[in-house]
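J.: Take this sequence and fold it.
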Amino acid sequence: MADRATEDFLTHRNLLFTVAYELLGSAADAEDVLQETWLRWAGVDLDQVRDHRAYLVRITTRQALTRLRTLGRRKESYVGSWLPEPLLTAPDVADDVALAESVSMAMLLVLETLAPTERAVFVLREVFDVGYDEIAGTVEKSPATVRQIAHRARAHVAARRPRRTVSPAETRDALDAFRRAVETGDLRSLLAVLAADVVLVGDGGGIKQAIPRPVAGADKVARLVTGGWSRVAAVASMEPTEVNGCPALVVRFDGELDTVMAVRLDDDGRITGLYAVRNPEKLSHMSRETTLSRHATMPG
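T.: You can find the predicted model right below:
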């Protein structure tokens, strides 16, 4: 029975991690949730479980909701702005457009504006296509209530997400233009790729220096970024990468990873959000690719 439980868990592990990560925005906390899920799953009488995937998703979601409420209290005392933990992802994540959008830094920040139960309902329904009855059992609400929550959450997210899905190629082009402009100190070219209302958010977690609060406006952001780069250009490099299923940039100082820069693009291809994660405690998942999935995968 233990072997059967292990095989089932490993088959769904990437799916469960993705559920937990989308609910928490933290890979470290998602890994902890998976440990807790395994401990509970190992004690289940599998002969009494009709749908193993649904049962595992239910355990994971409940554990993540408990942790999400704790995480909310931790964020209240967090030094500076809080950003989700970036993940180095394989290029094939971008092939699943719905998955790539749902784990993008921009979408995770939108999900942060939902209440915990709203976030769980939205993620389970919109990303993982879980039925209303199953979600109702997971969050311990009636199906009718869950439908109302889902409707509310969809409207909330729709009002804050980009109006259309931006292709990886468009994001890559914008990042290439951004990188060239910053490296050459070309303010005019940089302003051309930034939206007028662009917002720069930095997360140092009180460990690394970062802007203490978001900076808004193309001119302010452009001057801040080019000025900062000019002071470190002799030892710094900027390289393209794939983060959370989307093109992004990594900044290295003397070859060592220092910053992950993710972006949000508007409909016209201009950058409306720049998200710079410098907190070293959030960069541990940038050394190896993380597999994200909306489906079960047989263990190799």
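J.: contacts, neighbours, all on C-alpha from now
T.: OK.
J.: Can you give the distance from stretch 114-127 to the centre of its chain?
T.: Distance, stretch centre to chain centre, for stretch 114-127: 14 Å (Cα atoms, centre = their mean, to the nearest Å).
J.: Asn279 and Leu10, how far apart?
T.: From Asn279 across to Leu10, the span is 31 Å (Cα to Cα, to the nearest Å).
J.: more neighbours, these two?
T.: Taking neighbours as other Cα atoms under 10 Å, Asn279 and Leu10 compare with Asn279 leading, 23 against 18.
J.: I'd assumed Gly202 was in contact with that one.
T.: No: Asn279 lies out of contact with Gly202 (Cα atoms under 8 Å); the separation is 9.2 Å.
J.: Can you give me the buried ones in stretch 144-157?
T.: Val146, Arg147, Ile149, Ala150, Ala153, Arg154, His156, Val157 (16 or more other Cα atoms under 10 Å).
J.: Hmm, Thr66 and Pro116 touching each other?
T.: No: the pair Pro116 / Thr66 is not scored as a contact, 9.1 Å apart, by Cα under 8 Å.
J.: part of a strand, is Val33?
T.: No: if the criterion is DSSP: H, G, I helix; E, B strand; the rest coil, then Val33 is helix and not within a strand.
J.: how near is it to Thr165?
T.: Counting by Cα to Cα, the gap from Val33 to Thr165 is 30 Å.
J.: For those two, indicate the residue with more neighbours.
T.: Val33 (26 against 14).
J.: Just list the residues touching the more buried one, thanks.
T.: By Cα atoms under 8 Å, 6 or more residues apart in numbering, the residues touching Val33 are Ala20, Thr60, Gln63, Ala64, Arg67.
J.: quick one: it from Ala5, how far?
T.: Distance from Val33 to Ala5, by Cα to Cα: 17 Å.
J.: here's the other one to compare against:
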Amino acid sequence: MTDRDQETFAEYRNLLFAVAYRILGTAADAEDVVQDAWFKWSAADRSAVTDPKAYLARIVSNLAMDRLRSVQHKRETYVGPWLPEPILTTGDTADAVAGADSVSLAMLVVLETLSPLERSVFVLKEVFDFSYAEIAVAVERSEAAVRQAALRARKHVHARRPRFEEDSATKQQATERFLSAATGGDINALMELLAPDVTLWTDGGGKVRQALRPIVGAGTVAAWFAGLARPRTYEGVEISEMTVSVLPVNGGPGIVFTGAGRVIAVITLDLDEHGRVVAVHNIANPDKLGAIAGGAAHDVGPHR
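T.: The predicted structure follows:
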């Protein structure tokens, strides 16, 4: 392998991870897929490759779809709600509104309801603006089949996640206000921030104690968070010894709880067009906090 071949792979590595992560919803699996793509790239007859980006996108898309199919049963039998694995993201991701929303936990939850093919086609088309012809090559389907999958996926996603331009400053302010109210146990302040039909999703994966079903309604969600401020300890860590930070998580502000040398939980908010919190995603399964604990920020914007 020449230096140029290595440079080519490095040039597209962020793109490959960004595609794989959106298809799979887990950073660890996405990293594995990118590593497997490197092995395939290393072993390929690169002299016959006329478009390295398209070639690598095909490898990653197919590897990611195969892995997604293999893990679907585990997700279906998961203890409690299955949420994506959060990652730290760069400012470049947050600056691109479309890119930030496409990697948000709320969007990844919606993408989880698509088939592996629909999810791959949606990501390549809607996020990275690949042509239908390019996608057909990448996922090894006819262009007609790709167009049909794209239409199904687009309708499905837009029905569950109506599009509107989310202001990053508004979300930052809402997250900070939510954090202040939740850590202070202020139910009234929380009620002002929450939409009436807000839903709280908690993911403990059976490893830590969390709600096993979604919690719905402003009063119930506010009471749940206010209750967290009362105990002296959480998961064996003194509340007074925890550090709470607002960091760039999945393209927007996220609340990261740390203590006793580990990440304890990550919370992200989803807002409606009125700036009210319509969904809260709380990931506390320690198996899903490695990417946050590692501290590396990913540039997963829709750069091609």
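J.: related to what we said a few turns ago, between Pro116 and Thr66 of the first structure, which is the more surrounded one?
T.: Pro116 (20 against 12).
J.: The more buried one -> the second structure?
T.: Matched to the second structure by TM-score structural alignment, Pro116 of the first structure sits across from Pro116.
J.: Please apply the same query to Leu265 of the first structure.
T.: Match for Leu265 of the first structure (TM-score structural alignment): Leu271.
J.: do you know how far that match is from Ile87 of the second structure?
T.: 19 Å.
J.: So the two - more neighbours on which side?
T.: When Leu271 of the second structure and Ile87 are compared on other Cα under 10 Å, the one with more neighbours turns out to be Ile87, at 31 against 22.
J.: which ones are touching that one?
T.: Taking Cα under 8 Å, 6+ apart as the criterion, Ile87 of the second structure is in contact with Ala27, Val249, Asn250, Ala291, Ile292, Ala297, His298.
J.: Now do the helices in the stretch 101-250 of the second structure.
T.: 105-111, 116-122, 132-139, 143-160, 168-183, 187-193, 218-228 (DSSP state H, counting those that start in this stretch).
J.: Next, the angle from the last one to helix 168-183.
T.: Right, the one you point to is helix 218-228 of the second structure. Put simply, helix 218-228 of the second structure runs at 60 degrees to helix 168-183, going by axes from the mean of the first three to the mean of the last three Cα atoms, to 10 degrees.
J.: Superposed on the first structure, what's the mean shift for helix 218-228 of the second structure?
T.: Compared with the first structure after fitting, helix 218-228 of the second structure deviates on average by 0.7 Å (mean Cα distance after the TM-score superposition for the first structure).
J.: got it, and the fifth one?
T.: After superposition onto the first structure, helix 168-183 of the second structure sits on average 1.3 Å from its aligned residues (mean Cα distance after the TM-score superposition for the first structure).
J.: same check, this time on the first one
T.: Helix 105-111 of the second structure differs from its equivalent in the first structure by a mean of 0.7 Å after superposition (mean Cα distance after the TM-score superposition for the first structure).
J.: Same question for the second one.
T.: When the first structure is overlaid, helix 116-122 of the second structure sits 0.7 Å from its aligned residues on average, using mean Cα distance after the TM-score superposition for the first structure.
J.: And the strands in the stretch 1-150 of the second structure, which stretches?
T.: 88-89 (DSSP state E, counting those that start in this stretch).
J.: And the match of Pro116 of the first structure, how far from Val71 of the second structure?
T.: Distance of Pro116 of the second structure to Val71 of the second structure, computed by Cα to Cα: 11 Å.
J.: Check Arg58 of the second structure too.
T.: 20 Å.
J.: Who has more neighbours out of these two?
T.: Arg58 (21 against 11).
J.: And that one? What does it align with in the first structure?
T.: By TM-score structural alignment, Arg58 of the second structure lines up with Arg58.
J.: wait, isn't that match in contact with Asp133?
T.: No: at 11.8 Å, Arg58 of the first structure does not count as touching Asp133 under the criterion of Cα under 8 Å.
J.: Please, where are all the strands along the stretch 151-300 of the first structure?
T.: Assigned by DSSP E, counting those that start in this stretch, the strands in the stretch 151-300 of the first structure fall at 194-203, 215-216, 236-243, 246-253, 256-265, 271-277.
J.: so where is the fourth one in the second structure?
T.: For strand 246-253 of the first structure, the aligned range in the second structure is residues 252-259, judged by TM-score structural alignment.
J.: quick one: contacts for the residue lying closest to Val246 of the second structure once chain neighbours are set aside?
T.: By the measure of Cα to Cα, 6 or more residues apart in numbering, the closest residue to Val246 of the second structure outside its immediate chain neighbours is Ile255, 4.6 Å from it. Ile255 of the second structure makes contact with Thr175, Leu179, Val244, Ser245, Val246, Leu247, Val266, Ile267, Thr268, according to Cα under 8 Å, 6+ apart.
J.: try 10 Å this time
T.: 175-176, 178-179, 244-249, 265-269, 282 (Cα atoms under 10 Å, 6 or more residues apart in numbering).
J.: circling back to that earlier point, give me the subset of the contacts of Val33 of the first structure that lies in helices.
T.: Taking DSSP state H as the definition of helices, those contribute Ala20, Thr60, Gln63, Ala64, Arg67.
J.: Could you rank these by neighbour count and give me the top one?
T.: Ala20 (30 neighbours).
J.: how deep is the closest residue in space to that one that isn't next to it in sequence tucked in, by neighbour count?
T.: In space, and not counting its chain neighbours, Ala20 of the first structure is closest to Ala30: 5.0 Å by Cα to Cα, 6+ apart. Ala30 of the first structure: 24 surrounding residues under other Cα under 10 Å.
J.: any idea how far Ala30 of the first structure lies from Val121 of the first structure?
T.: Ala30 of the first structure is 17 Å from Val121 of the first structure, where distance means Cα to Cα.
J.: Please apply the same query to Arg213 of the first structure.
T.: 30 Å.
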